[in-house]
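*Asks:* sequence? don't have it. structure:
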């Protein structure tokens, strides 16, 4: 009897080609599309990876491939776990990454729970990542995909052993151009569909306006200050700003200035020259490791402090039970609230949320 796989189908080219590849491997595939974004005028249901048109694309592709397809609602969990956290973090002066949280809480953990009645052997997604069982660690490990430009392991460092043991990533050994070519050759209607790179619940890439409309009580005018605390002018609310930002500040000082600090307690945003953005050390909260449960000894790793290909060499170590990274060279604008993810070559060691910068 063929092994059953529940495939998360967003309706994009990647998950559709993943479906094709799984069928070629003789898996019994069932496609599931997640409804994530809550309903209401605050949200645009045609944005992001879970739009109404994407649901229809997934249904059409599944039907063409002879695959059962279901739509499941995760709107309540998404609102509570992702959107509420996003708003709260910005109100505290952090810069959260909702895609990291969504993969942890929704696209894997909640997904695995909700599909239990379908009695699957595996789950699968169209992520660019690789999972293997490593005999050295005696655990399942997460590794970079072949396509380093599209690699999505940064968003997946929180994946548990339970989930990794049941997960297939059919695109792990393909580059994006090959995936699109497969889709074109197989007449998959999404072959030329653009990738979704926006935050699915924020319209016009304006997270500040979104937060003001959703939780106006959290947005209060305050003051821009310089590094010595001198008042420079008024700001619209700390939720509009992120460390490293230069454009859209709404203040002219006769020289280039950057947001270098956000102080939620005093409701101030510090503006300074670019050199104050460079930091040598970060503290990590909510750390999660994959090849082991806890770091036993200091470790030299490559670190991503935001999604992208740039990495920085640094040393991981505990100090009074708190995890730190000290970089070999100072790095520009590590943002509190973003995830720092640790690598040894292609192996994902783990990651956590940046809590303090020094």
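*Replies:* Here it is on my side, so go on. Model, not experiment: these values are computed from the prediction.
*Asks:* Please count neighbours and contacts with C-alpha atoms only from this point.
*Replies:* OK.
*Asks:* residue ranges for the helices of the stretch 201-350 of the chain, please.
*Replies:* 207-214 (DSSP state H, counting those that start in this stretch).
*Asks:* One more: the stretch 1-150 of the chain?
*Replies:* Under DSSP H, counting those that start in this stretch, the stretch 1-150 of the chain gives helices at 13-24, 52-64, 75-78, 84-91, 98-102, 111-114.
*Asks:* and the angle from the fourth one to helix 207-214?
*Replies:* Same thing as helix 84-91. 110 degrees (axes from the mean of the first three to the mean of the last three CA atoms, to 10 degrees).
*Asks:* Check which helices and strands helix 84-91 is in contact with.
*Replies:* Using 3 or more CA pairs under 8 Å, 6 or more residues apart in numbering; DSSP states H and E, no helix or strand is in contact with helix 84-91.
*Asks:* Buried residues, that helix. List them.
*Replies:* 85-91 (16 or more other CA atoms under 10 Å).
*Asks:* for the longest one, same thing?
*Replies:* Of the residues in helix 52-64, those buried under the neighbour-count criterion (16+ other CA under 10 Å) are 54-55, 57-62.
*Asks:* Which single one of those residues is nearest to residue 307?
*Replies:* residue 54 (23.9 Å; CA to CA).
*Asks:* The closest residue to that closest one other than its chain neighbours: neighbour count?
*Replies:* Using CA to CA, 6 or more residues apart in numbering and skipping the chain neighbours, the partner closest in space to residue 54 is residue 11 (4.6 Å). By the criterion of other CA atoms under 10 Å, residue 11 has 27 neighbours.
*Asks:* The helices of the stretch 1-150 of the chain into JSON lines, with extra columns for distance to residue 223?
*Replies:* Converted to JSON lines, these look like this (distance: least, CA to CA, whole Å):
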{"stretch": "helix 13-24", "distance to residue 223": "45"}
{"stretch": "helix 52-64", "distance to residue 223": "41"}
{"stretch": "helix 75-78", "distance to residue 223": "33"}
{"stretch": "helix 84-91", "distance to residue 223": "15"}
{"stretch": "helix 98-102", "distance to residue 223": "27"}
{"stretch": "helix 111-114", "distance to residue 223": "43"}
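*Asks:* Check it against this one:
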């Protein structure tokens, strides 16, 4: 149930307009604010290495973002701290990302970061500096429901900025100590608040790339990172095959593919072919027509429940299988304590192992897990 909180709130400041607007908004409300930025990755670490681009523009958590966050804190007159979490970020986010890709799955590092690092470490640091709550610039809503005795996570007013897909791993304790001031706001209003507060980041573009992968070339990052670590790139080369087993080509490694991919197959065919599935044991990549990507069900494990304590009987949900996917109606059934089975009313395209499946009832997040 809700607990009494003190008047000090730690704001997770990324250097972007959203978290900066949150700091300005809470400061204007007369609350005691402390700014925190997690230093997660050395943006120059692999720049130019093994063909990696030199530019670090457009990524979250860059050194420029730290400078912007510090400038906002100075403008607002609030204490500001940078917390170095590079070692933990590499262990909990980067290494699992590398391992998943080499195993033929497609992980989501931003979700891994939220689940295993950001909220956990921010709350620990907040307590150390006398704050028992954190505020973030995520577009989401949360509240306590006394009837269920649970904290509820819901989609924001601005559906176009909905970030609940990346937050399904938050625990009840984390939700009880987190506030999302932008949950009821539209993005243009947020920019307006930042402008009114005189913040230079008011018109700063949103970051688009994963913080440690400039240019978005995952395969290039894997090569550069493993080379830096003195580790050989595993030989996962193999065959491109059809659903009937016919060999139609060869590839240089399963890590270069994801389900639904069309480009980069190296095949010339009358009709477009797409990656249907990846087989890490045989190193085969199955390709086929677009309609073969449609599937009626998925299994997910490593579950976290939010609006319910656990799944005990089949329930109706809408399930989201990627960030830009429109939640689709499905029936969710427990397989065992670690696994659920979702059966969609209509086939969904490119259900991808390694991605998250997040389950909703109307705007509420029921819970989520990782597609197997």
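*Replies:* In hand now; what should we look at? These numbers were taken from a predicted model, which means no experiment stands behind them.
*Asks:* Now check the second structure for the residue matching residue 353 of the first structure.
*Replies:* Under the alignment by TM-score structural alignment, residue 353 of the first structure pairs with residue 370 in the second structure.
*Asks:* Hmm, residue 302 and that match touching each other?
*Replies:* Yes. Taking contacts as CA atoms under 8 Å, residue 370 of the second structure lies within contact range of residue 302: 6.1 Å.
*Asks:* Other residues contacting stretch 110-125 of the first structure?
*Replies:* 3-9, 15, 18, 163, 166-170 (CA atoms under 8 Å, 6 or more residues apart in numbering).
*Asks:* can you rerun that using 6 Å?
*Replies:* Here stretch 110-125 of the first structure makes contact (CA atoms under 6 Å, 6 or more residues apart in numbering) with 4-8, 166-169.
*Asks:* Can you check which part of the first structure stretch 83-96 of the second structure sits on?
*Replies:* Using TM-score structural alignment, stretch 83-96 of the second structure corresponds to residues 72-85 of the first structure.
*Asks:* Which residue comes closest to the aligned partner of residue 192 of the second structure in the first structure once chain neighbours are left out?
*Replies:* Using TM-score structural alignment as the criterion, residue 192 of the second structure maps onto residue 181 of the first structure. Nearest non-adjacent residue to residue 181 of the first structure, counting by CA to CA, 6+ apart: residue 191, 7.5 Å away.
*Asks:* Kindly report the same for residue 57 of the second structure.
*Replies:* residue 214 (7.9 Å).
*Asks:* what's the neighbour count on residue 46 of the first structure?
*Replies:* Neighbour number of residue 46 of the first structure under other CA under 10 Å is 13.
*Asks:* still on that earlier bit, determine which residue in the second structure is aligned with the residue nearest to residue 54 of the first structure, please.
*Replies:* When the second structure is aligned by TM-score structural alignment, residue 11 of the first structure is paired with residue 15.
*Asks:* And the residue nearest to residue 57 of the second structure, how far from residue 46 of the second structure?
*Replies:* Residue 214 of the second structure is 9 Å from residue 46 of the second structure, where distance means CA to CA, to the nearest Å.
*Asks:* which residues does the residue nearest to residue 54 of the first structure contact?
*Replies:* Residue 11 of the first structure neighbours (CA under 6 Å, 6+ apart): 54-55, 57-58.
*Asks:* can I get the residues you listed in CSV with distance to residue 213 of the first structure?
*Replies:* CSV is the format used below for these (distance: CA to CA, whole Å):
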residue, distance to residue 213 of the first structure
54, 26
55, 27
57, 31
58, 32
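*Asks:* Can you tell me which of those residues comes closest to residue 244 of the first structure?
*Replies:* Relative to residue 244 of the first structure, the closest of the contacts of residue 11 of the first structure is residue 54; by CA to CA it sits at 33.9 Å.
*Asks:* so what corresponds to that closest one in the second structure?
*Replies:* With TM-score structural alignment defining the correspondence, residue 54 of the first structure maps onto residue 65 in the second structure.
*Asks:* how much space between that match and residue 344 of the second structure?
*Replies:* Where residue 344 of the second structure is concerned, residue 65 of the second structure sits at a distance of 41 Å (CA to CA).
*Asks:* And residue 372 of the second structure, by the same measure?
*Replies:* Distance, residue 372 of the second structure to residue 344 of the second structure, by CA to CA: 16 Å.
*Asks:* So those two - more neighbours on which side?
*Replies:* residue 344 (20 against 17).
*Asks:* Counterpart of that one over in the first structure?
*Replies:* The alignment partner of residue 344 of the second structure in the first structure, by TM-score structural alignment, is residue 327.
*Asks:* Residue 207 of the second structure too?
*Replies:* With TM-score structural alignment as the criterion, residue 207 of the second structure lines up with residue 196 in the first structure.
*Asks:* Residue in the second structure paired with residue 119 of the first structure?
*Replies:* In the second structure, residue 119 of the first structure lands on residue 130 (TM-score structural alignment).
*Asks:* all strands for the stretch 51-200 of the second structure, in order.
*Replies:* Secondary structure of the stretch 51-200 of the second structure (DSSP state E, counting those that start in this stretch): strands located at 80-84, 133-135, 141-145, 150-154, 178-179.
*Asks:* hmm, back to that, count the neighbours of the match of residue 192 of the second structure for me.
*Replies:* Using other CA under 10 Å as the criterion, residue 181 of the first structure is surrounded by 15 other residues.
*Asks:* And it, how far from residue 149 of the first structure?
*Replies:* With distances taken as CA to CA, residue 181 of the first structure is found 17 Å from residue 149 of the first structure.
*Asks:* sorry, back to before: among the strands of the stretch 51-200 of the second structure, which is nearest residue 219 of the second structure?
*Replies:* strand 80-84 (27.0 Å).
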